[in-house]
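[1] Build me a model from this:
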Amino acid sequence: MSSALADANLCIRGYPAHKCLLPGEAHNENSKNKGIGALTQKEIVTLIDALKGGTMQVFKVDKAHRGEFCLPFNMHFWVLTSCVAAVMASERPVITGIAPPPEWPHEGARRLFANGDTDYHGPVRLQPSSAATKVKKEKSASGPSPTLR
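    Have a look, this model is predicted:
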């Protein structure tokens, strides 16, 4: 799927990669199905919710990378061509994950490139909220709750 997206000059941003497989992956080594065919019902619902909620979006490559490559106020053909070439050469990701939660073991979100390679250099994981940290501290400081008899 990653090469199909690159061929169509499309990229996906906000993919919930910390909750479901990236296209071309399988849950285990013995599984024959990959990508969409290998997703569980929970993962499919996660993808649908991300699309409906607007957190996952599909972009044309020229629009997705316009701010990073073009000169101010105009879009030159060679700039658009360099955007597409960067994706095709796997220098730019085809799929970028959404920022993962604080408990995610890696520093950043997963990214998938046109050649099928992945890395963890996407958006950095979210910081724990001070409210959640405060609640955890209060629970641990008070000790176990008394039981009723």
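[2] drop to CA atoms for contacts and neighbour counts, all remaining ones
    Will do.
[3] wait, what's in contact with the residue nearest to the spatial centre of the chain?
    Note on the chain: the residue nearest the mean C-alpha position is Gly97, at 0.8 Å, using Cα atoms, centre = their mean. Gly97 makes contact with Arg13, Gly14, Tyr15, Pro16, Ala17, His18, Ala109, Arg110, Arg111, Gly122, Pro123 under the criterion Cα atoms under 8 Å, 6 or more residues apart in numbering.
[4] want to put them side by side, so please do this one too:
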Amino acid sequence: LGQNALVCINWPDGVLLPGQERSSHSKPKGISDLTILECTQIIAAIRDNGPHKLHFKFDPYSKLLLLATGANLQLADLLASKKPVILGTLPLHDSKSSKGKRIFFSGKTDYDGPACLPNPAMS
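    The predicted structure follows:
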């Protein structure tokens, strides 16, 4: 994703992230590592027509072109892990995390993404 200036936005909470391995399998096979529930969550997120729809955004401004000694392309922000390549969706109000999960090009993850959804019972 990062190498192509793509950012994944609203990855479903609790679904295995791309590149992560499920510890219960000896030979991970990418998407085949997902459970049926996780596949269902991804499909629902893609079909969502609201603000939490799973989508990809092209971020061409995350790349810098330096012309110091010829055409020297330096990938910034995404490749330097200053910006996440995957932003998790907002966690539910009763989630253990108060903010959404983010994963960076380096493989580092944190929970400094968007804040939790409000409790619907409090509205």
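[5] In structure 2, what residue corresponds to the residue nearest to the centre of structure 1?
    Under the alignment (TM-score structural alignment), Gly97 of structure 1 maps onto Gly88 of structure 2.
[6] Tell me how far its match lies from Ser24 of structure 2.
    Between Gly88 of structure 2 and Ser24 of structure 2 the computed distance is 23 Å (Cα to Cα, to the nearest Å).
[7] Tell me which stretches of structure 1 form strands.
    Counting by DSSP state E, structure 1 has strands at residues 10-15, 57-60, 95-97, 111-112, 118-119.
[8] that older thread, buried subset of the contacts of Gly97 of structure 1, written for PyMOL?
    Those of the contacts of Gly97 of structure 1 that count as buried under 16 or more other Cα atoms under 10 Å are selected in PyMOL with:
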select buried, resi 13+14+15+16+17+109+110+111+122+123
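[9] Quick check: the gap between the residue opposite Leu37 of structure 2 in structure 1 once aligned and Arg13 of structure 1.
    Counting by TM-score structural alignment, Leu37 of structure 2 corresponds to Lys42 in structure 1. As for Lys42 of structure 1, its distance to Arg13 of structure 1 is 20 Å (criterion: Cα to Cα).
[10] before we move on, what about Lys34 of structure 1?
    21 Å.
[11] And Glu103 of structure 1, by the same measure?
    21 Å.
[12] and the counterpart of Arg22 of structure 2 in structure 1, how many neighbours?
    Taking TM-score structural alignment, Arg22 of structure 2 has His27 as its aligned residue in structure 1. Using other Cα atoms under 10 Å, His27 of structure 1 has 15 other residues around it.
[13] Chain neighbours aside, what residue packs nearest to His27 of structure 1?
    In space, and not counting its chain neighbours, His27 of structure 1 is closest to Ala38: 7.0 Å by Cα to Cα, 6 or more residues apart in numbering.
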